[in-house]
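Peer 1: Next comes the sequence, and after it the predicted model I'd like to discuss.
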Amino acid sequence: MKVAEVLHMNGGIGDTSYSNNSLLQRKVILVTKPITDRAITSLYTSLNNPKTISIADLGCSSGPNTFLAVSNLVKAVDSARKKLQRRQSPEFQIYLNDLPTNDFNTIFKSLLPKHEEGFRREIGEGCGLCFFNGVPGSFYGRLFPSNTLHFVHSSSSLHWLSQVPKGIEENKGNICMATASPPSVIMLYYDQFEQDFSTFLKCRSIELVKNGRMVLTMLGRQSEGPFCHIWELLALALNDMVAEGFVEEDKLNSFNVPLYIPSLAETKFLVEKDGSFTIDYLEASQIHWTEYNNDGYNVIGRCMRAVAEPMLVSHFGEGIIDEVFRRYEKMIAHSMSTSPDYSQLIIVTVSVIKM
């Protein structure tokens, strides 16, 4: 799997697009809003009436969540400006980053004049101008000049790896690190995450100004177990199709997702190991599927399809997609009805300051 080519959400604005099926990711942004607000407010307060603030949203994807995250940050700065009674608002240089296969066209179509006016109304009068820039490329490498960014935000992105770990052929029947994965496979997944996350931190430490801030949120786990139930259920749906002859077993056994679910302890360890940042805030939060009432399993199923479909199509072809997700939604509904523990996601959020 060439990750840079297939790791992207369903584009456009259709029924299965990420734009219309990203309620969970939106919930993550809203749950962590107090943390991002506090971080960027602290940054702005520490600056001496800056003329420009540079903000990068890494892994921005496309759709309404992209501008939700950005508008929250800009509004937090403007609220702080009014409290500090500073007359002049800074202008905002905003960088939207994702892999080159991301649907940047949909993003920038949203900035047509009639839509931009709505964005301005959302932020409020008196706020400085926002200048948007698309930055295609992997955040596991340099993206910006040295000492140019004030604030980096990334939500629901850093659990994605730069590549599927090498040497995980024993992970048969699974599609990522799972409860049934051999310990050697889990270790290889961790090694890849350590390498990628360390590279990410090193690159951002170069690009951020001194005392610059960064808030990162990713799918996580509270315990040391490798559990990510929503992905394990997708693997079960694929296994069912293997058992019934719709998918070749070798085809399933050669498919693995570039995904690692870190714990709080692992995140803390790697940030401290890098040594470029001070941890300001670190927590694990829960998001419950049951908040979506009886439609929760459909919400999860549609969200997962918007995320996973490009990878599945690349490996298995388009012919199985509808059937896979029909079975998958049934499995989600059963899990939600039988175990409350399966009706939640864990997210890990870390807020750091560049030393």
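Peer 2: Cool, got the structure.

Peer 1: When you work out contacts or count neighbours from here on, use the C-alpha atoms and nothing else.
Peer 2: OK.

Peer 1: residues contacting Ser157?
Peer 2: When contacts are counted by C-alpha atoms under 8 Å, 6 or more residues apart in numbering, Ser157 is found next to 58-59, 217-218.

Peer 1: Of those, just say which sits nearest to Gly11.
Peer 2: Distance ranking of those against Gly11, using C-alpha to C-alpha, places Gly59 first at 14.1 Å.

Peer 1: was I right about the closest one contacting His159?
Peer 2: No: in this structure, Gly59 is not within contact of His159 by C-alpha atoms under 8 Å, at 10.8 Å.

Peer 1: Mind checking which of those two has more residues around it?
Peer 2: Between Gly59 and His159, Gly59 has the larger neighbour count (other C-alpha atoms under 10 Å), namely 24 against 19.

Peer 1: how much space between the residue nearest to the more buried one when sequence neighbours are not counted and Ser146?
Peer 2: Once its chain neighbours are removed from consideration, Gly59 has its nearest residue in Asp98; the separation is 4.6 Å (C-alpha to C-alpha, 6 or more residues apart in numbering). When distances are taken as C-alpha to C-alpha, to the nearest Å, Asp98 and Ser146 turn out to be 19 Å apart.

Peer 1: from what I can see Met311 touches Glu5, true?
Peer 2: No: at 9.2 Å, Met311 does not count as touching Glu5 under the criterion of C-alpha under 8 Å.

Peer 1: and the gap between the residue nearest to Gly59 and Arg38?
Peer 2: Using C-alpha to C-alpha, Asp98 is found at 25 Å from Arg38.

Peer 1: and what of Asn65?
Peer 2: Using C-alpha to C-alpha, which is the criterion applied here, Asn65 is 20 Å from Arg38.

Peer 1: Quick check on the two: which one has the bigger neighbour count.
Peer 2: Between Asn65 and Arg38, counted using other C-alpha under 10 Å, the more crowded position is Asn65 (21 against 15).

Peer 1: what about that one, which SS state?
Peer 2: The three-state label given to Asn65 by DSSP: H, G, I helix; E, B strand; the rest coil is helix.

Peer 1: Excluding sequence neighbours, find me the nearest residue to it.
Peer 2: Once chain neighbours are set aside, the closest to Asn65 by C-alpha to C-alpha, 6+ apart is Arg26, at 5.8 Å.

Peer 1: and the comparison structure, right after this:
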Amino acid sequence: MKVSSVLCMKGGNGDTSYAANSILQHKTIMLTMPITEEAITSLYFNLNPCPASLKIADLGCSSGPNTLLVVSQLIKKICKIRRKTNKISSPEIQIYLNDLPGNDFNSVFKSLSSFNEGMRNEVGSDLFGNCFFNGVPGSFYDRLFPINSLHFVHSSYSLMWLSQVPDGIGGNKGNICCSRRSPKCVVKAYFKQFQKDFSVFLKCRSVELVAGGYMVLTIFGRKIVDPSCLIWELLGNTLQDMVSEGLIKEEKLHSFNVPLYTPSLDELKSIIENDGTFQIHRLETSSVNWNFNDNIISNSFLSNGTNKYEDEYDDDGYNLAKCMRSVAEPIILNHFGEEMIEKVFYRYKEKISDYMAKHTAKFINVSVTLSKRKRC
């Protein structure tokens, strides 16, 4: 599988699109927003003098209501700082939105005019100033920006995706990623690929960030030693059931592997320290419940004062299955064909609902705040 050509969230605004089903990602962004705001505050006060143009990149921006959520919160925080410190001059803000070329950038661009108007109305034209947006298609495992050009980098729920399916995982038959049944050599191969990719990511960003520039990264991770990923393991079990029923050929399943690894705090810390370019300011975990109604939804997912998702659906398994479908459908479609999509996700929904009826489960987020070291 050529990851860069098939790995993207489902575009558009339809019922199964990422834009309509990214509520869990939204909650993670809002849950970790205090960390992001703390970092942009530190950056703002450490930039001396404040640059005429503040450059911010969001890596793995995707499309839908989450795409500009971080940007809006950062702009509001900067405006709040300026109001509090009575700073008159407003730096221009350049926003770089990055994702793989298959991302639905058109939907993002169509929303920019209303976004700018909304921000001016909310914070005031005198504080908002000029804000310029740039789409940057490409892999963040490559160089994306000129040397010493960025002041702030943000990424949420993107860096668990690997640049490729790891080598040496032929013994992982019946599994689609790291699972409790995976041989140790397969788990080691997945970690080795993550270690390589994240190291490359750090090297690329260390060239692109100015000295003292900040990064806030939130990754779908784990707290425990076991690196299996339950939500994807359930999808693997669904596909295995379909093999048993003769709906999918066994060799077709055996050749399907998801390029995803959920790192732990210790693994991230080790890779960052080995790189040596960045100082760690915060490194912590948080969690979001699988259960849809156990989570708080912020205003950007409200419609006329009500939760439109709660009004439409009362089946948590259905909500979560639709969320996962908006992420997984492009790679499932590429490997198994369009005729299997409805069959796969109908069974997957049943699998998730059954698990949630018996267990309480959470997604674990690993967040880290870094700044580029200033060389003497």
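Peer 2: Great, that's in hand. This structure is a prediction, so every number in the text was calculated from the model and none was measured.

Peer 1: Let me see the TM-score of these two.
Peer 2: Comparison of the two superposed chains (TM-score structural alignment, normalised by the length of the first structure) gives a TM-score of 0.97, and 352 aligned residues with a C-alpha RMSD of 1.2 Å.

Peer 1: circling back to that earlier point, export the contacts of Ser157 of the first structure to JSON lines and append columns for distance to Thr199 of the first structure and secondary structure.
Peer 2: Formatted as JSON lines, the entries for the contacts of Ser157 of the first structure read as follows, by distance: C-alpha to C-alpha, whole Å; DSSP: H, G, I helix; E, B strand; the rest coil:
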{"residue": "Leu58", "distance to Thr199 of the first structure": "14", "secondary structure": "strand"}
{"residue": "Gly59", "distance to Thr199 of the first structure": "16", "secondary structure": "coil"}
{"residue": "Thr217", "distance to Thr199 of the first structure": "17", "secondary structure": "strand"}
{"residue": "Met218", "distance to Thr199 of the first structure": "16", "secondary structure": "strand"}
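
Peer 1: Closest one of the residues you listed to Gly141 of the first structure?
Peer 2: The closest of the contacts of Ser157 of the first structure, once distances to Gly141 of the first structure are taken by C-alpha to C-alpha, is Leu58, at 11.8 Å.

Peer 1: if I look at the closest one, how far off is Asn256 of the first structure?
Peer 2: In this view, Leu58 of the first structure and Asn256 of the first structure are 24 Å apart by C-alpha to C-alpha.

Peer 1: SS state for the residue nearest to Thr66 of the first structure when sequence neighbours are not counted?
Peer 2: Among residues not flanking Thr66 of the first structure along the chain, Cys60 sits closest, at 5.5 Å (C-alpha to C-alpha, 6+ apart). Per three-state DSSP, the secondary structure class of Cys60 of the first structure is coil.

Peer 1: Distance of Cys60 of the first structure relative to Gly124 of the first structure?
Peer 2: When C-alpha to C-alpha is the yardstick, Cys60 of the first structure and Gly124 of the first structure sit 23 Å from each other.

Peer 1: Between these two, which is the more surrounded one?
Peer 2: Ranked by neighbour count (other C-alpha under 10 Å), Cys60 of the first structure and Gly124 place Cys60 first, with 27 against 14.

Peer 1: Would you enumerate the residues in contact with that one?
Peer 2: Contacts of Cys60 of the first structure were listed using C-alpha under 8 Å, 6+ apart, and they are 66, 96-98, 154-155.

Peer 1: packing partners for the helix or strand containing Ala80 of the first structure?
Peer 2: Here Ala80 of the first structure sits within helix 64-84, counting by DSSP states H and E. Helix 64-84 of the first structure makes packing contacts with helix 23-31, helix 33-46, helix 113-123 when contacts are defined by 3 or more C-alpha pairs under 8 Å, 6 or more residues apart in numbering; DSSP states H and E.

Peer 1: on average, how far is it from the matching bit in the second structure?
Peer 2: In the superposition with the second structure, the average deviation recorded for helix 64-84 of the first structure is 1.0 Å (mean C-alpha distance after the TM-score superposition for the first structure).

Peer 1: quick one on the thing from earlier: of the contacts of Cys60 of the first structure, just say which sits nearest to Glu272 of the first structure.
Peer 2: Proximity of those to Glu272 of the first structure (C-alpha to C-alpha) peaks at Ser154, which lies at 18.8 Å.

Peer 1: Next, that closest one: secondary structure please.
Peer 2: Look at Ser154 of the first structure: counting by three-state DSSP, its state is strand.

Peer 1: check contacts around the equivalent of it over in the second structure.
Peer 2: Pairing criterion TM-score structural alignment: the partner of Ser154 of the first structure within the second structure is identified as Ser155. Listed by C-alpha under 8 Å, 6+ apart, the contact partners of Ser155 of the second structure are 58-61, 216-218.

Peer 1: hmm, back to that, so for Asp98 and Ser146 of the first structure, which sits in the more crowded spot?
Peer 2: Neighbours around Asp98 of the first structure and Ser146, counted as other C-alpha under 10 Å, are more numerous at Asp98. The numbers are 24 against 14.

Peer 1: do you know how far the more buried one is from Val6 of the first structure?
Peer 2: Going from Asp98 of the first structure to Val6 of the first structure by C-alpha to C-alpha gives 12 Å.

Peer 1: Where do the strands of the stretch 151-300 of the first structure begin and end?
Peer 2: Assigned by DSSP state E, counting those that start in this stretch, the stretch 151-300 of the first structure shows strands spanning 208-219, 277-288.
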